[in-house]
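Visitor: Here is my input; please provide its structure:
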Amino acid sequence: MGLAADIHGPDAAEPAPPEAQRWEFFLRRGARPICTFVRRREGTAWGPARIVVSYPGAQPEVPPDPAVAWDPVLEDWLLAHGVAARDEANEVARFAYALRARFDAIERRRGSAQFVAVLLRCLYDRQCELYLPLERKLGAIRSYEPDARTANTAVGAELKLVLGSSVEALEVLGYPAERSRTIFDGALAGYLRERFEL
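Guide: Predicted coordinates for the structure are as follows:
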């Protein structure tokens, strides 16, 4: 499922955004656009997320497009057309932000308590290095693993779908399986650090 559908529901499919017309023009002519995810600190908070699309190797040379606000429909289009970020570090930031959007939608629909409980179980199952720091921060210190039954709930299914589809999207962008997992792990860690202030 795409970001827009994950966030707004399965009936949220929208037509290609207007910005995509230019991007598609270059794709049809053999150029491989890349995107740069931009999000800057503004004091103690993060500013709005933006995307800049550029066309390395285009002949004749073309300047990058102006920055556009990050939007799930734009992100879906970029992923569907195989537009990767400029480098792996930028891909980590881009996917961390997309995870935030997807997880925030699940948390709003299902409630924070259930979302966090299931997220802890998913992190435990993935052997995520931030599982223990998060568990300690949330005050859930215990000597046993989180309840395995939470992974078999509707929330668990949604989280597993997001986790799996994110890794698959990275592979579709052309990253080898091992690099896809590394990028995804970095994105997940970025989300957790920001969301839970780890």
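Visitor: Could you use CA atoms for every contact and neighbour count after this?
Guide: OK.
Visitor: name the helices or strands packed onto the strand or helix carrying Ala189?
Guide: Of the helices and strands defined by DSSP states H and E, Ala189 is found in helix 177-196. Using 3 or more Cα pairs under 8 Å, 6 or more residues apart in numbering; DSSP states H and E as the contact definition, the elements that helix 177-196 packs against are helix 88-110, helix 154-172.
Visitor: Same question for it: list its buried residues.
Guide: By neighbour count with 16 or more other Cα atoms under 10 Å, helix 177-196 contains the buried residues 180-181, 183-192.
Visitor: That one versus helix 88-110: what angle between them?
Guide: If you take axes from the mean of the first three to the mean of the last three Cα atoms, to 10 degrees, helix 177-196 sits at 50 degrees to helix 88-110.
Visitor: ok and helix 177-196 relative to helix 154-172, angle-wise?
Guide: Taking the same axes, to 10 degrees, one finds that helix 177-196 is oriented at 130 degrees with respect to helix 154-172.
Visitor: outside of helix 177-196, which residues touch it?
Guide: Under the contact criterion Cα atoms under 8 Å, 6 or more residues apart in numbering, helix 177-196 has outside partners 88-89, 91-97, 99-100, 130, 134, 166-168, 170-171, 198.
Visitor: try it again with 6 Å
Guide: Contacts to helix 177-196, defined as Cα atoms under 6 Å, 6 or more residues apart in numbering, come from residues 92, 95-96, 167, 170-171.
Visitor: Most neighbours among those residues, which one is it?
Guide: Using other Cα atoms under 10 Å as the contact criterion, the top neighbour count among the contacts of helix 177-196 goes to Phe95, which has 26 neighbours.
Visitor: Could you check how far that residue is from Ala113?
Guide: Noted for Phe95: a distance of 24 Å to Ala113, by Cα to Cα, to the nearest Å.
Visitor: One more sequence to fold, the one below, so I can look at both together:
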Amino acid sequence: MGQRLPRLGKTAAQNSSSRYERTSGSVPADQRQVQPPTTLIKSTILTLFLLLTGSITLAQSSEVDAYLVRVVMTNGGRLQGVLADVDETALLIDNAPNGSWQWRSGGRVPLALVRKIVLKRASNHRYTLQGAIIGGLLTGLVVVRSARKSPFRSPTLYGINLVMGIGGGAATGALLGHAVSGSGRRVIRPLKRDQADQNENLRRRLLPFTYRYQQEQLNYPQP
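Guide: Here you go, the predicted structure:
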């Protein structure tokens, strides 16, 4: 009667604890896959988004859009600079900023001597900046999404891949933005008409690109 009954086994809680210990201890610590840090993901995306928003806001700011013009004349002369104004007989060119084009000159060109005019926006660098930001943002999102599906083994490895991805995307976006800005050039040639109509037609086509016209539109916006 005083004999003890044998213990039948561990309880369910003890069995569960033992299985958890065996499972957690079966994978070496250096081989465990970790999720990317949530704080790093959010801060990276927020930073790129703010840069993109600031760049777009800058592009839509109240600055006057200046256009660089290169004029090829019928007598072989060439002149370039900022297209300041145009009247019934001539166009006025101000000095172009350094590095905008190969030549830096200015002057007054009679419309009758114009053979070809090449126009481009002076603020094309905005497209390059916006392209870099958009490219970096998109590539960063791709890396983050990929990391959630296939986690990296360490936060350091994740950070390296994220930085490399953003850098590569930014470089590609900058090149594309630069290409887009370069393709925005306009070439204007006089129409083959009598001299009076030719000058008037050329004046009307150039007027919207002059600095004076842009300044007037900024000061007196259309309803």
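Visitor: Drop the TM-score for these two in here.
Guide: TM-score for the superposed pair, counting by TM-score structural alignment, normalised by the length of structure 1: 0.22. Supporting figures: 83 aligned residues with a Cα RMSD of 6.4 Å.
Visitor: sorry, back to before: right, so of the helices and strands packed on helix 177-196 of structure 1, which gets closest to Val118 of structure 1?
Guide: The minimum distance between Val118 of structure 1 and these falls on helix 154-172, with 5.9 Å, by Cα to Cα.
Visitor: among the contacts of helix 177-196 of structure 1, which two are most distant?
Guide: Within those, two members stand farthest from each other by Cα to Cα: Ala96 and Glu171, at 16.0 Å.
Visitor: quick one, helices of structure 2?
Guide: Across structure 2, reading from the start of the chain, the helices by DSSP state H fall at 12-25, 38-59, 125-149, 155-182, 195-206, 211-219.
Visitor: Just want the angle from the second one to helix 155-182.
Guide: Read that as helix 38-59 of structure 2. Orientation of helix 38-59 of structure 2 against helix 155-182 (the same axes, to 10 degrees) gives an angle of 10 degrees.
Visitor: same deal with the last one?
Guide: Note on geometry: by the same axes, to 10 degrees, helix 211-219 of structure 2 and helix 155-182 are set 120 degrees apart in direction.
Visitor: Now helix 211-219 of structure 2: buried residues?
Guide: By neighbour count, with 16+ other Cα under 10 Å as the criterion, the buried positions of helix 211-219 of structure 2 are 211-215.
Visitor: For Ile51 of structure 1, state which of the contacts of helix 177-196 of structure 1 is nearest.
Guide: The shortest approach to Ile51 of structure 1 among the contacts of helix 177-196 of structure 1 belongs to Phe95, at 12.4 Å (Cα to Cα).
Visitor: a markdown table for the helices of structure 2, including distance to Ala84 of structure 2?
Guide: Converted to a markdown table, the helices of structure 2 look like this (distance: least, Cα to Cα, whole Å):
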| stretch | distance to Ala84 of structure 2 |
| --- | --- |
| helix 12-25 | 74 |
| helix 38-59 | 21 |
| helix 125-149 | 21 |
| helix 155-182 | 21 |
| helix 195-206 | 10 |
| helix 211-219 | 5 |
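Visitor: Ok, which of the ones you listed comes nearest Ile188 of structure 2?
Guide: Closest approach to Ile188 of structure 2 among the helices of structure 2 is made by helix 195-206 (8.0 Å; Cα to Cα).
Visitor: And for Leu119 of structure 2, the neighbour number?
Guide: Residue neighbour count, defined by other Cα under 10 Å, stands at 21 for Leu119 of structure 2.
Visitor: hang on, it packs against Gly182?
Guide: No - Leu119 of structure 2 sits out of contact with Gly182 when judged by Cα atoms under 6 Å, with a separation of 10.8 Å.
Visitor: coming back round to it: switch the contacts of helix 177-196 of structure 1 over to a markdown table; also include distance to Val155 of structure 1.
Guide: Below are the contacts of helix 177-196 of structure 1 laid out as a markdown table (distance: Cα to Cα, whole Å):
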| residue | distance to Val155 of structure 1 |
| --- | --- |
| Val92 | 24 |
| Phe95 | 20 |
| Ala96 | 19 |
| Val167 | 19 |
| Leu170 | 23 |
| Glu171 | 25 |
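Visitor: from those, which single one is nearest Ala45 of structure 1?
Guide: Proximity of these to Ala45 of structure 1 was ranked by Cα to Cα; the top entry is Ala96 with 16.2 Å.
Visitor: I'd like to know how far that closest one sits from Ala89 of structure 1.
Guide: Per Cα to Cα, Ala96 of structure 1 is found 11 Å from Ala89 of structure 1.
Visitor: again with Phe115 of structure 1
Guide: If you go by Cα to Cα, the gap between Phe115 of structure 1 and Ala89 of structure 1 works out to 27 Å.
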